[in-house]
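Engineer: pasting the structure only:
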């Protein structure tokens, strides 16, 4: 950019709200420092992102690239929230079709940096050809990235993992003792996305190629929380690794939210509950329990006797034909102490309410950070993706308790749900989990700490640009 010291950064997140929101949070933090951000996604996704505070609107441009049509992808599906799990691979194929339009945008906008996610494995090499500096920005934390290993393992040129069981043991490149591995039922559910099929490129290959072509890994996380993993990640890839803090979700409330009426009813119900007594239940935008799992969760909540607020997704987009239903009579039997919401719900507002004491969650990292932000005890029930590894990180640090499950098929019972909820919410044995989230709050969401991580990142980005310009003025090119 012409203005001295100011950076222009293009951000290109994967089409999942668990990725787009952390990208937007980092964009806001960088824009507050006076830099320009172009956040690139599809029209419908950009329209669904939270509103920006007015002071940041001049600094963050939302760039809408229409998603190419792909067979087997439902109409108007532009994010993982819009499709059943088995259709996500078609979303990735459509996303790969954005290669040409984003290349054109990069050529015409000439940014200093491009930050890209794990899916666009082709973007790093394109940016290099255009002499644009590139960062692999991972919303997955350092333990997760380290677990998946070096580029040859990710790209499949070094066959270290050929069967399910290979993912349930500590990798040979992790030199310290750790329980951060998949359980057998967890890897079974996602193994195909790591190996790929005739229709799609494996996720691991995508990540490997993206890391191979980047100059720096920008990682969600804190050096105080996971120093050994950040150090290992740097050793594995031989590239700088810069943690950018936990990026807690922030919401601008303009006062004109058309969901005020919905929230008013929820708040009135929460206001009537005893402080710290309510279990908030939500499994993120992607995880959807099976009918058998839903039944056991519901009957476990009923058995526990605890008040609960449950945000329940019955389907993933209009193409999802496998609707799930609550057990017959459940809502009637629990109406005096439970609220089931099957539409949108303001998670931050609910978690911030004094009556909420615990959070039954899929352990998606954004939800974990939000729980810690409001000091809500964590009870975990994993479903997909990196959730199992996140759960191990939290279990190791006594920050959360996982509902006991069958190792092979992941099944669980209403009794273990009820017992786990009671243990964490009110039991003496669960006091450690209730206290640990309070202890971790400042580390995870302290404003000064988060600000320091962003300053450190910007220092690196500016220094890199200066060296690159010096190199070019001396007749060379630093990529």
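Structural biologist: Here it is on my side, so go on. Keep in mind that this is a model prediction, so the values were computed, not measured. Residues are numbered from 1 along each chain as shown.
Engineer: drop to CA atoms for contacts and neighbour counts, all remaining ones
Structural biologist: OK.
Engineer: got the residue ranges for the helices in the stretch 351-479 of the chain?
Structural biologist: According to DSSP state H, counting those that start in this stretch, the stretch 351-479 of the chain carries its helices in the segments 365-373, 387-396, 414-425, 431-445, 447-473.
Engineer: As a markdown table, those with mean neighbour count and distance to residue 403 would be great.
Structural biologist: Putting those into a markdown table (neighbours: other CA atoms under 10 Å; distance: least, CA to CA, whole Å) gives the following:
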| stretch | mean neighbour count | distance to residue 403 |
| --- | --- | --- |
| helix 365-373 | 23 | 16 |
| helix 387-396 | 22 | 11 |
| helix 414-425 | 22 | 6 |
| helix 431-445 | 19 | 14 |
| helix 447-473 | 15 | 31 |
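Engineer: ok, and the closest non-adjacent residue to residue 204?
Structural biologist: residue 154 (4.9 Å; CA to CA, 6 or more residues apart in numbering).
Engineer: And what about that neighbour, helix, strand or coil?
Structural biologist: Three-state call for residue 154 (DSSP: H, G, I helix; E, B strand; the rest coil): helix.
Engineer: Tell me how far it lies from residue 115.
Structural biologist: Residue 154 is 20 Å from residue 115, where distance means CA to CA, to the nearest Å.
Engineer: part of a strand, is residue 37?
Structural biologist: Yes: under three-state DSSP, residue 37 falls within a strand.
Engineer: is it true that it touches residue 12?
Structural biologist: No: with contacts counted by CA atoms under 8 Å, residue 37 stays clear of residue 12, the gap being 10.7 Å.
Engineer: ranges for the helices of the stretch 51-200 of the chain?
Structural biologist: 88-96, 99-109, 123-129, 142-148, 151-155, 184-195.
Engineer: out of the ones you listed, nearest to residue 381?
Structural biologist: helix 184-195 (10.7 Å; CA to CA).
Engineer: ok, and here's another one to check against it:
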């Protein structure tokens, strides 16, 4: 009697057009394919060209990954030609139009599914793509969501939503988030805009998002259990055990060429960057990068620049100010900043090869905006951090890095600066505060050694988690088996 082998599963993967979401979502696609799953990534033409090249080697090696592109009708939604990703927009007033453009492809995706001889076994979608939930319900396909946050953040949001503790305090009052394994104190002014009444972008979107997430079959998390075991356990209880920590996703790229091109074409040549790093002493360089959609005011960036100069440490600064980049570039030029610091400073404009930089032995500290992708990449590299949270869940992430993991030093930011409202807030952190935090992080001594030791240990655990038999590797296997079981039940 012939052996019956299980048929290949087919997953539909639907990313959101923002680098911090799109990049890890296609990392998930690569991991699924490595586990024998056929993957179709729903994308748009510009995003496939920009982000898809990182999967070329994987596809050429025989992994079953396909991009299925659906064009966005720019004129219909008032979008500039070629703008299919948040960081390509002239300013964030176009963000709503971009989301409407993405929603318009729902009907095209459903027409594609209807033509398939066999429907996809699972949809993995960014949580912000609400229409994917509607499509999953229509075709009775299990939907697993990805929102780019860790279990710690998910638990903070859940406990705040359930307890409403933030409603009874003033904006500058400190309160303890109830029900967490650690004593986490926050201010209302530091909360993401779903809880923060100062946010401009309120409305019913977040309630729709909450409902959509509750209807999903499960959640994949870009984290690993050893990093936040207690929080992962609690989050699983809330989600009926349908939570799979499958990260760190960035570790699915091994060689330097992949690390350089992940996310976008780097604005600096690999050799130039590596040669500069090679010229620095081990653990001496501070790397300052503030996220892919940074819109920080030029006056605020000047404060950071002055601190980097005053610290007398070698540094790499990724200069990014969105549509106001000309203003900061004018200051750099007119004040001779780049010339004055050329012997110990490297300025990168545009996209930086962050994985390559962080993994270099010369890096001694990472000044970050506390986006989860960046923090996890720092953890993988075994690097301690200076934390400067900006918006959304980034103040949660700061608490996790500084207080729970004890591998960071805060610059002391007190308030969320909501995306699109940077001009209203102006300068919120002075150069003296940056300088103090950098010096504490980089100062030789027992405290730095302890931070570095913890960071290095976490990096080792991160790499082990994705190896055969590691926690994340096993979680990916369990997810696939779970979906296989659901497919079998549906077919019966």
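Structural biologist: That came through fine. In this text, all values refer to a predicted model and were calculated from it rather than measured experimentally.
Engineer: Nearest to residue 127 of the first structure, out of the helices of the stretch 351-479 of the first structure?
Structural biologist: Nearest of those (CA to CA): helix 447-473, 14.4 Å.
Engineer: Can you report how many residues lie near the residue nearest to residue 236 of the second structure when sequence neighbours are not counted?
Structural biologist: Of all residues not flanking residue 236 of the second structure in the chain, residue 243 sits nearest, at 5.5 Å (CA to CA, 6+ apart). Residue 243 of the second structure: 23 surrounding residues under other CA atoms under 10 Å.
Engineer: how close does residue 243 of the second structure sit to residue 373 of the second structure?
Structural biologist: 18 Å.
Engineer: go on, residue 39 of the second structure?
Structural biologist: As judged by CA to CA, residue 39 of the second structure and residue 373 of the second structure stand 23 Å apart.
Engineer: Also residue 483 of the second structure?
Structural biologist: Remark: distance between residue 483 of the second structure and residue 373 of the second structure (CA to CA) = 26 Å.
Engineer: dump the residue contacts of whatever residue of the first structure lines up with residue 282 of the second structure.
Structural biologist: Aligned counterpart of residue 282 of the second structure in the first structure: residue 275 (TM-score structural alignment). For residue 275 of the first structure, the contacting residues are 354-357, by CA atoms under 8 Å, 6 or more residues apart in numbering.
Engineer: which element is residue 27 of the first structure on?
Structural biologist: helix 17-31 (DSSP states H and E).
Engineer: now the helices of the stretch 51-200 of the first structure in TSV, with mean neighbour count and distance to residue 6 of the first structure?
Structural biologist: Formatted as TSV, the helices of the stretch 51-200 of the first structure follow (neighbours: other CA under 10 Å; distance: least, CA to CA, whole Å):
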stretch	mean neighbour count	distance to residue 6 of the first structure
helix 88-96	21	30
helix 99-109	13	15
helix 123-129	19	20
helix 142-148	22	29
helix 151-155	18	33
helix 184-195	18	39
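Engineer: is it possible to export these to TSV including distance to residue 296 of the first structure?
Structural biologist: Formatted as TSV, these follow (distance: least, CA to CA, whole Å):
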stretch	distance to residue 296 of the first structure
helix 88-96	27
helix 99-109	44
helix 123-129	43
helix 142-148	29
helix 151-155	36
helix 184-195	17
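Engineer: Out of these, the one nearest residue 237 of the first structure is which?
Structural biologist: Nearest to residue 237 of the first structure, of all those, is helix 151-155, at 7.3 Å by CA to CA.
Engineer: Check the gap between the spatially most central residue of the second structure and residue 84 of the second structure for me.
Structural biologist: With distances taken as CA atoms, centre = their mean, the residue of the second structure nearest its centroid is residue 373 (3.3 Å). Distance, residue 373 of the second structure to residue 84 of the second structure, by CA to CA: 21 Å.
Engineer: do the same with residue 423 of the second structure
Structural biologist: According to CA to CA, residue 423 of the second structure stands 25 Å off from residue 84 of the second structure.
Engineer: Which one of those two is surrounded by more residues?
Structural biologist: Shown here are residue 423 of the second structure and residue 84; by other CA under 10 Å, residue 84 has more neighbours (25 against 15).
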